[in-house]
Every structure is written in C-alpha cells, then in structure tokens.
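fold the following.
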Amino acid sequence: MPGDKTTKPSLQLMTNIEKRSVNNLSAIPKEEYLFKCTSACAGCSSSLCLRYVLKAAGPDSVLVVPACCTSVLQGIYPGTAMNVPVYNIAFAAAAACASGMSNAFATLGRKTNVIVYAGDGGTVDIGIQALSGAFERGTDFLYICYDNEAYGNTGMQRSGSTPLGARTTTTPGGKPTAKKDLDRIVEAHNPPYMATACSAYPLDLYKKVKKALSIPGPKFIHILAPCPPGWRYPSEKTVEMGKLAVKTGTWVLYEREFGKLSISGPSKAAMRKPAPLEDYIKGQGRFKNIDPEVLEEMRQQVERNIQRLSREEAGIC
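From the prediction side, this is the model:
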C-alpha cells in the first residue's frame, strides 16, 4: 500500500535524493517499483518508461491503468511485477477514476501521487472524453500516455495515434490519414504542465515526471514508446528507433509550463539540422513499400511541426 514501511525509503534517503542534481542516470534512485518479472515483449519500451516513471514518483503512488499493454505486462496478482498499488479500469474511465481517487486522497489529507498510465488507444480515442473532463475540472493528477501508435494489446490495429502511411492489421495498405494531434488538444485545456518524452531518453523522462508531480493540478506527459512487434523492427533496436524519432524531428521533446514552451536539449540539437526522415522510416516494417507521395507528405508534416514549435518558443506568432 502507499507509504508501506517495507518499500518506502527513509526520510533521510529521500532528502539526500532531492538534494542531488540529477544530471546523469547514476543519480537516479536505485529503488525499483517495477520488477523484472513482467510479461512484456522483448524490447518493450513502455515497460522501460514505466520503470523510470515510478522511480521519479516513488512508493507513495498509485497507478490507474486502463485496458492496454500495461494491464497485461503487470502480471497476475499476487505475482505482479508492480511494487505500487495498481487500479485496473475500463478503457474509457481512467481519468474519471483518477479524479475520484485524487479527491479521496485530498479529503484524507494524503499527498499520494495519482498517475494514469495509459496507451494511445485509451487516451487518443476511447479515453479522451474522461481525460478532457478531468482536465476541465482541474483534477490534481498526472496523466501519462505511452504511445506505441496502435492498439498493441490486441494485435496492432490502427488508433487515432497511428501515423500516416503506417501498416497495421486494419490498415494493411497504410493509414490514409495523419496522426491525431493529441498534444494540441491537451494544450487547449491550459494545464499548468505538459511535456513530451521518449523511451530512448530516460533521464529526460525522469526529470519531467519529477517536475510534473511537484506542480498542483492536472499534468500531462506524452511518451513515444516504440514497439518492436507492432512497428516491425528487431527488438534490440528499440533505443535506436526512439533516438531516430527525435533526431529526425518526427518526435519533438519539449515542456510547456504555465503556457511557456521550452524545447528540450536533444530536440534543440536535432531541429537545427534534422537527420533524414528515411533514416527513421527504413528500419520499420510498418512503412515497407511506402508511396513516395505519402513519404513526402510525412516530411512536410515534420517540417511544419518543427517550424510551429520553433516560432512558439521564440515568441513569434
């Protein structure tokens, strides 16, 4: 349970951790809240992300998990891989459940972190109404969407987050429409903090989760989580695939704190001179035999997004 003395680090240890400047992975706490007995696929980046999310959050945290890969990889109680309480909930209800849970903890005078950890299907599509409602109500919680760009738990059907041109089981010829811009939808709710992250940059993710949890109100982090079986690349290439997404500008890392946009270091360097989009596309079987016109449209989407974010950071309307 939250605050259990068997898992909670000592007050002195927590104080020492907070005083340290976390500028490298060795400074991240050694405590583990996601054990090695998960049933995740080889090369699963969402489980890697969750490991660092929980390290940042600490033991006094509760996960709300809708139907998604995480609800499977956690294992079957009592043999669960999770070392924090988990509440499994229906696809559409994660943010609504978190609202009630957050209010209950506040009534009890508890500071327990309430974190929704949901896939793109349960966020971009089925769960978006509950997400919007929780943000509109000002719920004090952190909503994290780990995005593998399809319904991974049920065989990689297309989701609203699947990118243009990607082949899934329900778009065998390539998805004909662009990826839904979830971040701009969330931005319209004016949360005090939102950010993007990627599994290939765990230190960046850790810092963003720590910052998010230090700010009252609704917070949102959108993580790109490459998926070997779904994206059809070798499992040992997961970190490389995430880095290529950032280096090509396909995925831009940033924070928006009280409306102020700051592009994160790895993306600042990449946006000055992005790597060729083909470097990212060619290693993924889901883009095999992609039409040159579709590839060009993808390139233009990347360029437009980079320009928009660069102008916003510079204060240019």
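
C-alpha from now on. contacts and neighbour counts both.
Fine.

just to check, residue 85 is in contact with residue 59?
No: with contact defined as CA atoms under 8 Å, residue 85 does not reach residue 59; the gap is 9.1 Å.

and those two? Which one has more around it.
Shown here are residue 85 and residue 59; by other CA atoms under 10 Å, residue 59 has more neighbours (25 against 14).

quick one: the helices in the stretch 1-150 of the chain?
11-19, 45-57, 69-73, 94-107, 128-137 (DSSP state H, counting those that start in this stretch).

so which of those helices has the densest surroundings on average?
helix 45-57 (a mean of 22; mean count of other CA atoms under 10 Å).

who does it touch, helix- and strand-wise?
When contacts are defined as 3 or more CA pairs under 8 Å, 6 or more residues apart in numbering; DSSP states H and E, helix 45-57 sits against helix 202-213.

could you give the secondary structure assignment for the residue most central in space within the chain?
Residue closest to the average C-alpha location in the chain (CA atoms, centre = their mean): residue 223, at 2.5 Å. The three-state label given to residue 223 by DSSP: H, G, I helix; E, B strand; the rest coil is strand.

and for comparison, fold this next one:
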Amino acid sequence: MEIETDERFGHEEELFVPGHRACPGCGAALACKLVTEATGPNTIMAMPTGCMEVTSTPFPESAWGISWIHNVFENAAAVAAGVETAYKAFTERGKEEYMDYDDVNFVVMAGDGATFDIGIRSLSGMMERGHDVLYICYDNEAYMNTGIQRSGSTPLGASTTTSPAGRESYGEDVHKKDMPKIAAAHGVEYVATANIAYPEDFQDKIKKALEIEGPKYIQVFTPCPRGWRNDSRNVIKIGKLAVQTAVYPIYEMEDGEITNVKKIKERKPVEEYLKLQGRFKHLFEKEGGEKIIQELQRVADENAEKLGLDK
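Reported below is the predicted structural model:
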C-alpha cells in the first residue's frame, strides 16, 4: 500500500495500521489513527485494558507502529509516569545515546472507564507530580469491552447493561462526570475536549499539548455503534450533532481558564442527537421519558450559555 507523506506531521509511516478487530465505524479506532498521525513515531504509549487494547493487539499481532505498552485497567498513568521518569533520569546522567528524553512523546490513551473510574487514582497522582505526559481519554461513555456497562461518563438517560431502561427505570440516573474540570483542578496547564468528527481540531490540540511541558489532558468524543446502538454510517453525523446541540462542547482550558471554544452557528435541539441512538430509544417511547429529554436539553442550554457557544 502506498502511503503519502503528511506534510503537517513530517512522517509517512502508517502508525495505526489496518487489520485490527475494531467494529465497523468504531470512533475509538479512528481516534487511535488520528493520535498516531499527530504524535509521530517517537512516541511511547501506555494503554490499559479496554476496547482498543483488545481489538488492536490480539497475540501475536499488533496494529501499532509505535512503542506501545499494555497495562491493567487502573495504572496507565502510573506506567507512563514511570517511563517518563526513567527517560528523564538517563538523559540527566548523560546517557542520551540510550534514551533521549527531549525527543520522545509520552502518551496515555485510555477509555472513559479506565479514566473516569478505575484509573482516576493513578491519573490524579501523575498530574499532581507533574509528569510530562499527554493523557488522552477516548470517551465512548461506557465500558464497551466488557459488556456495555455504565461508567462515570455515561450520560443521563442512556440505557446500558447495568443501567437498563425498564418498567421502573429511564436508564442512567445521574449526569456525566466532568473529567476536564477535574483535570484542570489539578493545576494542569492544558486541558481540552475534542471530537473525531472534527479531526484537524483534535490533531492541532495534540500538537499544541505536546509543546507544553508537564501533564496534559485531552478528552475526545468517540461514538460507539455497538454500545450506542446506532448505524455505523452515522458515527460522524452523531459526533457533529453532539457539538451542534451543545451536548458535548469542544473547548480548550489553559491554566484553568477557558481560552477557546467551538462556536455553534445554528444550535440544534438535543432530540436530533438522541434519536439516532438506540440507547435513548426508550425516552421517546416510555411515558415520562420527555422529562429526561427536557433535562438533557437544559444541560445543553447551560453549556451553551456558560461557554458562550452560540454565535
């Protein structure tokens, strides 16, 4: 296969290659490709157990063209911090011929379950200690690999296997955790949200983050056709609607302050986003579901007002 050189990133290698086992239309797989294009070959990535670990590295194969480390659910940030510390120590001792700290990008790529819930302790520690690591959360809003269980990222009203819609339930009963705000509260210099439906914006944020010394956090929206029960052809459409409805705003925070947001020309009602996903189907069929839709619309309106999203 002939691969054209991407002048934006200065390398021509395909660093996340075809042949992985991800589902058709997998938002997280697209995120992996976009990340490796932006970080380049001089990257060491730690990745915990999850969809992308399972689908991209079935022994003895691997879809990764970078140095890649699998670790358990709870310690990706700690592993990356250890690698970064080792490289830094060798460089300070004049051992650049073995390890050159300044030429390596230290990256974590983890799902929301390993970020919002199981791995939040090691992530907090990595940020607190100030390691030069870029942490990227691919956010598909549930534990997709182990059976579509709810996570701290699952939005209100979504039906999962552990927050199922039923006679007495409208699905998930609490709002999504605000992880970018939690990261910013650690004093992290650069925090951003992104979306695979806006790939250049995502990659520009990765490049910007890598220029900053210290911990960085980017959370990228990655629709999951299997878990969200949507047509795989609609993944990009759903991604754009998340932004256009203000359900999932795209913004940057620097030193705890919002510095840049993606404006919305004509904001759309939240219903347009929800209707494309089977995980919200019950809200349109079950009596009382309209109250959940109204609450989700209220949150979107609040996002728009707080961030100044409307043009």
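
structure 2: which residue goes with the residue nearest to the centre of structure 1?
By TM-score structural alignment, residue 223 of structure 1 lines up with residue 220 in structure 2.

so what's its match closest to, chain neighbours aside?
Distances taken as CA to CA, 6 or more residues apart in numbering put residue 194 closest to residue 220 of structure 2, at 4.5 Å, once the chain neighbours are dropped.

so the helix or strand where the one you found lies matches what in structure 1?
Per DSSP states H and E: residue 194 of structure 2 is located in strand 190-195. Alignment of strand 190-195 of structure 2 against structure 1: residues 193-198, by TM-score structural alignment.

before we move on, the earlier item: which ones are touching the residue nearest to the centre of structure 1?
Taking CA atoms under 8 Å, 6 or more residues apart in numbering, we find residue 223 of structure 1 in contact with 144-147, 196-199.

who wins for neighbours among the residues you listed?
Most surrounded of those: other CA under 10 Å gives residue 146, at 30 neighbours.

hmm, who's touching the helix or strand that contains residue 183 of structure 1?
For residue 183 of structure 1, the host element (DSSP H and E) is helix 182-187. Under the contact criterion CA under 8 Å, 6+ apart, helix 182-187 of structure 1 has outside partners 124, 132, 194, 220, 222.

ok, 10 Å please
By CA atoms under 10 Å, 6 or more residues apart in numbering, the residues outside helix 182-187 of structure 1 that reach it are 120, 123-125, 128, 131-132, 135, 145, 160-161, 193-196, 219-222, 256, 259.

before we move on, back to that, ok, so of the contacts of residue 223 of structure 1, who is nearest residue 177 of structure 1?
residue 147 (17.3 Å; CA to CA).

how about that closest one, what's its match in structure 2?
Residue 147 of structure 1 maps onto residue 139 in structure 2, by TM-score structural alignment.

cool, residue 49 of structure 1 as well?
Using TM-score structural alignment, residue 49 of structure 1 lines up with residue 31 in structure 2.

quick one, what contacts the closest residue to residue 217 of structure 1 other than its chain neighbours?
Once flanking residues are discounted, residue 217 of structure 1 sits nearest to residue 140: 3.9 Å by CA to CA, 6+ apart. By CA under 10 Å, 6+ apart, residue 140 of structure 1 lies in contact with 98-99, 101-103, 106, 113-115, 134, 213, 215-219.

where do the strands of the stretch 101-250 of structure 2 begin and end?
For the stretch 101-250 of structure 2, the strands defined by DSSP state E, counting those that start in this stretch cover 105-111, 134-139, 190-195, 216-221.
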